[in-house]
Every structure is written in structure tokens, then in C-alpha cells.
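Engineer: just need the structure, nothing else, for what follows:
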Amino acid sequence: MSLILQSEKMIYVDENITPDDDVITPFEYRDVKIKKDENPSDKYTILPELGRGSFGTVFLCKDKQNNMELAVKVVGYKKKKEKIMMETEIDILASLHHPTIICIYDAFDYGNKLYCFMELIQGGELFERVIDEDFILTERACACFIRQICDAIEYMHSKRIIHLDLKPENVLCLSKQGNRIKIIDFGFARRYDPNKNLQVMFGTAEFSAPEVVLFEDIGPFTDMWSIGVICYVLLSGLSPFVGADDYETMTNVSFAKYSFEYASFDQISPVAKDFIEKLLVKESSKRMKAKNALKHEWLIQLDSLPPGVTLSLTKTKLKRYVILRRWRKAALSVMFINKLNKLSNSHLINNY
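Structural biologist: Okay, the predicted model is just below:
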């Protein structure tokens, strides 16, 4: 079955494909254990940088044995806590074997750095993909993407693992043509024990659940709130809780008040709004679980959605949303660099 339909160079997602169809994995799942004191350069050629974040740098690389292209996340550690965080991420990734979750290939602990080799995903971020001029955004397409996210999260939750950082940047497209996605970045992921209390103070404010910003117990329901926010943005191009800064955003999240009274939602079906309403529930125990989300009418009865309706206004607003997020990330990067420079200069002065 073809993954896309072409018409006048425009890209339509094949909205009838389910997450189980045409499963593609780049390599067989491997039993990955961290190799100690082995130089990864003996087995892999490290190539140019692909990107970097707060907790590491990702490079393109090749397996010298079979010439397979991969991505490798390299994280330097000076403290035991930093090392444990990366070891936890590798351990969790190694236990997840699902077509909609990024595959781990190999791992090393060498020279005070941890190396995590993973499949290379080249389709770009989901939101970047759907705002492309040649992409036709419809409600059915949105449901197809959200269904895959829920499928991956339901699998994770069945293994008592919670992601805790679901956001647009962590949902990648497998290619620039098909409709397959992959969940990435398990740096904040945790194993969950329902008999133990767990609170966290990390994540992205805009997509964090009320229990996170209020420092209350978290659980699988915390991921479901984030899916609700992603769905709201994908269908409307608007963010339900974002404020002028993180403090205002967290305040908005804590009240859990949002609205569908925007023009973007005029073309959105009642069943899609019902899906969001069952996720953006402040009381976590009443929030829809992943297994129930997959049984929701919006995800299983695509024929009930308006056929072929293009969400033009949503796409226009999504473009603005993506540009604004790029600007914010760039501004934060500049602020971070300036802070490092100030700390560095202060250190030099104090040691002069």
C-alpha cells in the first residue's frame, strides 16, 4: 500500500493506514548493553554534527562493518548524576521495541562520555513537516499522527515507562514522503512504580501537566496531558496554555482552562474536540488513558470525519507557531551562551 497520494505535487497523507501496517524498522532489535572502556571510534566513523541540546550533541555516523548510517548522541559527564541520567535513558531505550519509537543500536562509556547509537531519522519534526507548502493538512491526517503517538505511549505505559517530555520536537517523521512517525528523546523518561510516589520538576512548561507544575505525583496520565496539548496545537495552530513567559505558562496550566472558541476550530469535528477534552483534564485520575484513547471514536472511525477538508487556517497559524518556537529557542540559546560567557569571565577575574 502506498504511503502517500500525489496530486499536482501536493502531498496527501494516506489516512487509512493504521500504525501496524507496513511496519519499517532499520535493523533488527538488539540486546544493547553499555560497553565499558571500548573506543567507539574503532567500530564507528563519527561524521558531522546534526544538532545539540542541553544534555548532549547528536552526530551523524557510520558503522564501519556494514556502512549503515546512524545517529549518535554523545553526552559528557563530570558528575555521577549526569552519568546516571544517560545510563537510565540508554537502559529504557534498550527495553523498548516498537515501530513508532526510535531504535537503539549500540552504546559505549568511554573517556568520561556516554555514546548512544540510534537509528537515523531524516524526515524532520512533525510540525515542520505539516507546514511544508506541499503538505495537505486535514483532520484525518492529524488523527493518523495522533493515533501513532498514542499507540507508542500505550506500549510504553504497558511496560511501566513514562516519557515525561512529549512535545512537537520529540515527534519526528520517518521520511519526507510517508506518514510514519517516531517518538524520540528519552532523557526525562522514567520507570514507573504505582506503589511509589514520584514528582519531577523538569520538562517543557507549555506541554507539562498540572501535576508537574504543582509538584504533585506524576504517572502515565502525565504523558496523556501532553498528547492533548499536541493534538490541540496540531488541529488549530494555537497553544492552549502558552503565556508571555514560563511562569505565566505554568500558571495557565495549573488552572487547566482552555477554549475552542477560535476560528481554527470551526472546521474541527465535535468528536476531535471530545478527544482533547478527555485528555486536558486537571484531575489526573479522570484523564483518558492511552488504551482508551486508541478506542476513542476519533481514532477508530476516520470515516466520520469531514473528508478532504483542508485546514488552511490551522496551517497558517501553525507556521506562525513554529516560527515563534524557533525564535524562542534561539533566544534561549543566546541567553544561555551569554550566561556561560559571564560565568567564564567571572572565573577568569577571580583567578587573575
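
Engineer: drop to CA atoms for contacts and neighbour counts, all remaining ones
Structural biologist: Will do.

Engineer: give me the residue at the spatial middle of the chain.
Structural biologist: Nearest to the mean C-alpha position of the chain, by CA atoms, centre = their mean, lies Asn170 at 2.2 Å.

Engineer: can you verify my assumption that that residue contacts Ile181?
Structural biologist: No: the pair Asn170 / Ile181 is not scored as a contact, 10.0 Å apart, by CA atoms under 8 Å.

Engineer: any idea how far Ser175 is from Cys61?
Structural biologist: 18 Å (CA to CA, to the nearest Å).

Engineer: higher neighbour count, those two?
Structural biologist: Cys61 (23 against 14; other CA atoms under 10 Å).

Engineer: enumerate every residue touching the residue nearest to the more buried one when sequence neighbours are not counted.
Structural biologist: Leaving out its chain neighbours, the residue that sits closest to Cys61 by CA to CA, 6 or more residues apart in numbering is Ile46, at 4.5 Å. By CA atoms under 8 Å, 6 or more residues apart in numbering, the residues touching Ile46 are Phe59, Leu60, Cys61, Lys62.

Engineer: ok, now which ones touch Leu294?
Structural biologist: Leu294 neighbours (CA under 8 Å, 6+ apart): Arg147, Cys150, Asp151, Ile300.

Engineer: and this one, so I can compare the two:
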Amino acid sequence: MSSIKAHRNVISYERAWQDGGYFYIVMELCQGGNLAKVLESLDCPMSTRRVFSLASGFLAGLEHIHGYKFMHLDLKPDNLFLCDEVGIKIGDFGLCIREDEWEDQEGDRRYLAPEILNSQATCKSDVFSAGLIIFQMLKNLKDLPGNGNDWHLLRQNFSFSASDPGQDGLAQIVGEMIKMDPERRLSSSDALARILSWGSTLTL
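Structural biologist: Purely as a prediction, here's the structure:
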């Protein structure tokens, strides 16, 4: 974390030390909780504006991390923290590692890109996870399957229509983020650019 420069959508690292056999890390405090808690508490789908704000925020953070050739590998709502001043920040870098140093680490299976099961991972594996998070926000899902047929169906036959016609463009972008083949999947930079372009068409 100390090798990644500060970014408004990434939790900032302050300092770290060891004492008595324990390793301590001081991080930035975000007092708004995490996205998982927000999804759990919702009784109705998020507004289109809210989905756009959150998605563009954590994709901006992801693009920044990927610029250093680091993979997060555990992107999920629990690790996206809410801060009043910027909206959302990526945290929990326990599995973060450079692309060329990966050794089969894998995060939460609910958000896992399929190629990781074949011992392949790139920064686009994070994009897959990000796409599932946006899908979860659009569909107002409390959780995603972690294994079994539903896990495979979500990846192999991904298709959905947004409940709000104004979100159709975003649904198409999500489909490009969750391609089974990483070579055909959007990069974090391309995904962010597409979502920002889509967001510029939204009306208040």
C-alpha cells in the first residue's frame, strides 16, 4: 500500500509497525460503513444516480490501483467503504499483489472471476468482480451465490434487463465487464470511461 500514491477513492495507508509478535496497520477511517450494509438495508432498488455515483467511484479507485500493476483480488461490497466527502473508497488490501507475483491467492468466491479457478489472474479479474457488484446494486440483491449451479450460471449465462429503462446502458456495460473470456472483458480504464460517458447522459 505504501507504494501506491494517495487517491480519493482508495483508503489511505498511514503507517505500520510490529510489536509483541503482532503487526499493526493504521488506515484512514471511513465512518459511513460499507456497501454491503447499504445493500442489506435497502427495501427498494437504488436510484440510477446513486448506482452511477458509487460505480464510477470505485472504478476510479480500481483504475488507480491497476495503474501500478496491482490486483486487489478481493473486491466486494464488504471492502467498499462509504465516506461523505467522496462517496466510496476501496479498502482491505490483504490479498493485493502485483500481476507478475500472483501465486493462486483468491478472494471471496461470490465475486471470483472464473479464470482464477484455472490458475490465471490479471487486473481484469478485478473488473469481473466490479461488474458483479454493479449488477448486485442494479438488481437490489442482498447476496450472490458462492458455489453450486447458481454460481456457474451467473458466469456462463449472464444476461439481465435493468428494472429501470434508464439503466439499460449501464446493464450493457456490466455485460462487457463480466465476459467469461478476460481477453474480451473491459479493462478498468475502459469500464470507467464507458460508465462516465453513460452517466453524462443522465438527467436530474
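
Engineer: tm score of chain vs chain?
Structural biologist: Aligned and superposed, the two chains score 0.87 in TM-score terms (TM-score structural alignment, normalised by the length of the second structure); 203 aligned residues with a CA RMSD of 2.7 Å.

Engineer: closest to Thr249 of the first structure among the contacts of Leu294 of the first structure?
Structural biologist: When the contacts of Leu294 of the first structure are compared for distance to Thr249 of the first structure (CA to CA), Cys150 comes out closest, at 24.7 Å.

Engineer: just give me the match in the second structure for that closest one.
Structural biologist: Using TM-score structural alignment, the partner of Cys150 of the first structure in the second structure is Leu59.

Engineer: checking its match next. Helix, strand or coil?
Structural biologist: helix (DSSP: H, G, I helix; E, B strand; the rest coil).

Engineer: the closest residue to it other than its chain neighbours sits in which helix or strand?
Structural biologist: Setting aside the residues directly before and after it, Leu59 of the second structure is nearest to Leu192 in space (CA to CA, 6+ apart), at 5.7 Å. Per DSSP states H and E, Leu192 of the second structure falls inside helix 188-199.

Engineer: the residue nearest to Cys61 of the first structure should be in a helix, yeah?
Structural biologist: No: assessed with three-state DSSP, Ile46 of the first structure is strand; it does not lie in a helix.

Engineer: was I right to think Leu5 of the first structure contacts Phe135?
Structural biologist: No: counting by CA under 8 Å, Leu5 of the first structure does not reach Phe135; the two are 10.8 Å apart.

Engineer: common neighbours of those two, please.
Structural biologist: Ile11, Tyr12.

Engineer: which helix or strand contains Asp126 of the second structure?
Structural biologist: Going by DSSP H and E, Asp126 of the second structure is part of helix 123-139.

Engineer: in the first structure, which residue range corresponds to that helix?
Structural biologist: Helix 123-139 of the second structure maps onto residues 220-236 of the first structure, going by TM-score structural alignment.

Engineer: quick check: buried residues in that stretch?
Structural biologist: 220-236 (16 or more other CA atoms under 10 Å).

Engineer: cool, and stretch 170-189 of the first structure?
Structural biologist: 171-174, 177-189.

Engineer: distance between the helix ranked longest in the first structure and the chain's centre?
Structural biologist: Looking across the first structure with DSSP state H, the single longest helix is helix 312-350. Between the centre of helix 312-350 of the first structure and the centre of its chain there are 19 Å (CA atoms, centre = their mean, to the nearest Å).

Engineer: now stretch 222-233 of the first structure
Structural biologist: 11 Å.

Engineer: contacts for that stretch?
Structural biologist: So stretch 222-233 of the first structure is contacted by 142, 146, 149-150, 153, 162-168, 207-209, 211-212, 238-240, 275-277, 279-281, 284, 287-290, 318 (CA under 8 Å, 6+ apart).

Engineer: what's the counterpart of Leu192 of the second structure in the first structure?
Structural biologist: So Leu192 of the second structure corresponds to Leu294, using TM-score structural alignment.
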